[in-house]
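[1] My questions concern the predicted model and sequence given below.
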Amino acid sequence: MNVENAVHDAHYFVPSPSRWPIVGAVALFCLGLGAALAINQVASGRWVLLIGAGVLLWMLIGWFGDVVHESESGSYGQQVDYSFRWGMSWFIFSEVMFFAAFFGALFYTRTISVPELGFFSETQRMLWPNFQADWPMATGPKSAAYQAMHPFGLPAINTALLLTSGVTLTWAHWGLLQQQRRVLSLGLGLTIVLGVLFLCLQAYEYQHAWSELKLTLASGAYGATFYLLTGFHGMHVLVGTLILTTMWLRVQRGHFTPLQHFGFEAAAWYWHFVDVVWLGLFVFVYVL
């Protein structure tokens, strides 16, 4: 993308034509094709999948790099800033709806479907003699029995880590507004470390639940909803950590000022959203 050839006036910035959309389309095509080939055990599937991932990474680095260059060169005005803020706001709203659907599935299962199955006890006893309308439900034969997750221990530690990360990120934002670059860098670095610790502890928790507590995806509705909600949240923590790492690298290069730092703000919005979702998970998945 050539910033010098872009259309730029006092109201809005229109970039010159970019190659990155077509590159992204090629990457997604390779990912889909590679996944289909790999599922069908075609030898070349993994290589096509790897190529697609590499092209997608190249596209992300290149496209976001162009945006960073445009921002640092002063091409963006107030109207572009409004567009970015609205775009990030709608993106986070879509993420809220994404998790709302999964919380809704958990609510429906626990509050509606399980009691209904227990209400028709005579009918259900003919199909499942040992069924009990309790949560979490014991499913399958005794060999497939599992133990429910407890809120204390690793989940409580992870909650403390994420809440602390919200504090360190807010501290970093304060440092940016006060033009204290050392505070900005340190606070952002601590937030990244806390995010990595969260992911490591969640991986250990999964290993413990799967191998020792026998809680798997096949462990009925409880196992499915547990891994669905915590797994997607963990993926969001991973993405948020990568975004914050990118912001930290930009800070080391002298980017962001008290008046122009929406890239940092957007990352902070996303991270605080991830924190709030985890609080809901901790209460509704682990505690209740």
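    Now that the structure is in, tell me what you want to look at.
[2] When you work out contacts or count neighbours from here on, use the C-alpha atoms and nothing else.
    OK.
[3] so who does the residue nearest the centre of the chain touch?
    In the chain, the centroid-proximal residue (Cα atoms, centre = their mean) is His236; its distance is 0.9 Å. Residues in contact with His236 (Cα atoms under 8 Å, 6 or more residues apart in numbering) are Val274.
[4] From the chain's centroid, how far away is the helix or strand hosting it?
    Assigned by DSSP states H and E, His236 belongs to helix 220-252. Relative to its chain's centre, helix 220-252 lies at 4 Å (Cα atoms, centre = their mean, to the nearest Å).
[5] And for stretch 69-81?
    Worked out by Cα atoms, centre = their mean, stretch 69-81 lies 27 Å from the chain centre.
[6] Pasting the second one now:
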Amino acid sequence: MAHASSDHYYVPHGSHWPIVASVALTVGVIGAANWFNGNASGQMTLFVGLAMVVFMMFGWFGTVIRESLKGAYNEQVDRSFRQGMMWFIFSEVMFFAAFFGALFYARVLSVPWLLGGDFSTHEYLWTGFGESWPTNGPGNVGGEFETMGAWGIPAINTLLLLTSGVTITLSHWALKANDKSKTVLWLAATVLLGVVFLGFQAYEYVHAYQALNLTLGSGIYGSTFFMLTGFHGMHVTIGTIMLIVITIRAAKGHFSPDNHFAFEGVAWYWHFVDVVWLGLFIFVYVL
């Protein structure tokens, strides 16, 4: 595979994909906001926005893959990709840090304050409110519910993701050893583990709604539970799609021991997803 000279930096041509991404995300956010506020058109608008995001991702990434295979990139571009991926993962860390912060605030600060802080505000506004965590807040928002136990499906999903971290590492080692068959085999195993994780999470959500009456509207516990686990599930879905793509690329021989940033970028993202889940398992399910 030819590569661009290390003396020149590749400047990409004009691209329509950033505009498509901006429009897609805007449509998706507008749809979600309307859906959550009870507007009938919100759900369809959200799905249209998500479909546009998927279209954009495949189109934009496909362009990058074709340019890479043509040898348009050099070591300097590779460093730029790595720095960009690191900053992207950092932004994702901050994204989840905000939601973990919301959980911390609700659980450690606001609920104890409502239960009888220095000013005993609840005695005036929410007489009789005396629950502790997990709570659905003053007024029993969303009705009575049961919490999700940690040692059933959540524990199985923890084992699945930890195992997937091992399989993708084994695949990376095989790639660096130029063993194509084992690279693809361990990547396929990682994809399978991700799909099984998502299947179990979907079952857990159905069980929560139907058997536990635990919904997104079950007060602060329900909203933080589904917000954290739901966004994590979305990231696992995206990560699984990325894994499928690099599995196909590995099978086609797109990677070499010295040139496989796309593989490494997806592996970094997947390890990030693993670490976030460990935090979720401890702070949402166990504690």
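    Sure, I can see it. Because the structure is predicted, anything quoted here is derived from the model rather than measured.
[7] circling back: okay, the angle between whatever helix or strand comes next after the helix holding His236 of structure 1 and helix 220-252?
    Later in the chain than helix 220-252 of structure 1, the nearest helix or strand by DSSP H and E is helix 262-281. Comparing the axes of helix 262-281 of structure 1 and helix 220-252 via axes from the mean of the first three to the mean of the last three Cα atoms, to 10 degrees yields an angle of 160 degrees.
[8] Can you check which part of structure 2 stretch 254-261 of structure 1 sits on?
    The aligned range for stretch 254-261 of structure 1 in structure 2 is 253-260, by TM-score structural alignment.
[9] Show me what Val108 of structure 2 lines up with in structure 1.
    The equivalent of Val108 of structure 2 in structure 1 is Thr111 (alignment by TM-score structural alignment).
[10] In terms of helices and strands, where is Phe145 of structure 2?
    Per DSSP H and E, there is no helix or strand for Phe145 of structure 2.
[11] ok, it - how many residues close by?
    21 (other Cα atoms under 10 Å).
[12] Then the one 3 residues further on?
    Taking other Cα under 10 Å as the neighbour definition, Met148 of structure 2 ends up with a count of 19.
[13] How about Ser75 of structure 1?
    Residue crowding around Ser75 of structure 1 was assessed by other Cα under 10 Å; the count is 21.
[14] what residue of structure 2 matches up with it?
    Correspondence of Ser75 of structure 1 to structure 2, assessed by TM-score structural alignment: Ala72.
[15] State the three-state secondary structure for that match.
    coil (DSSP: H, G, I helix; E, B strand; the rest coil).
[16] Quick check: it touching Ala4?
    Yes. Using Cα atoms under 8 Å, Ala72 of structure 2 is in contact with Ala4, at 5.1 Å.
[17] Name the residues contacting each of those two.
    Tyr10.
[18] Contact partners for Asp274 of structure 2?
    161-162, 165.
[19] Distance-wise, check the residue lying farthest from the centre of structure 1 relative to Val287 of structure 1.
    Most distant residue from the mean C-alpha position of structure 1: Glu122, 43.5 Å away (Cα atoms, centre = their mean). As for Glu122 of structure 1, its distance to Val287 of structure 1 is 31 Å (criterion: Cα to Cα, to the nearest Å).
[20] Touching stretch 85-105 of structure 2 from outside, list them.
    224, 227-228, 265, 269, 272, 276.
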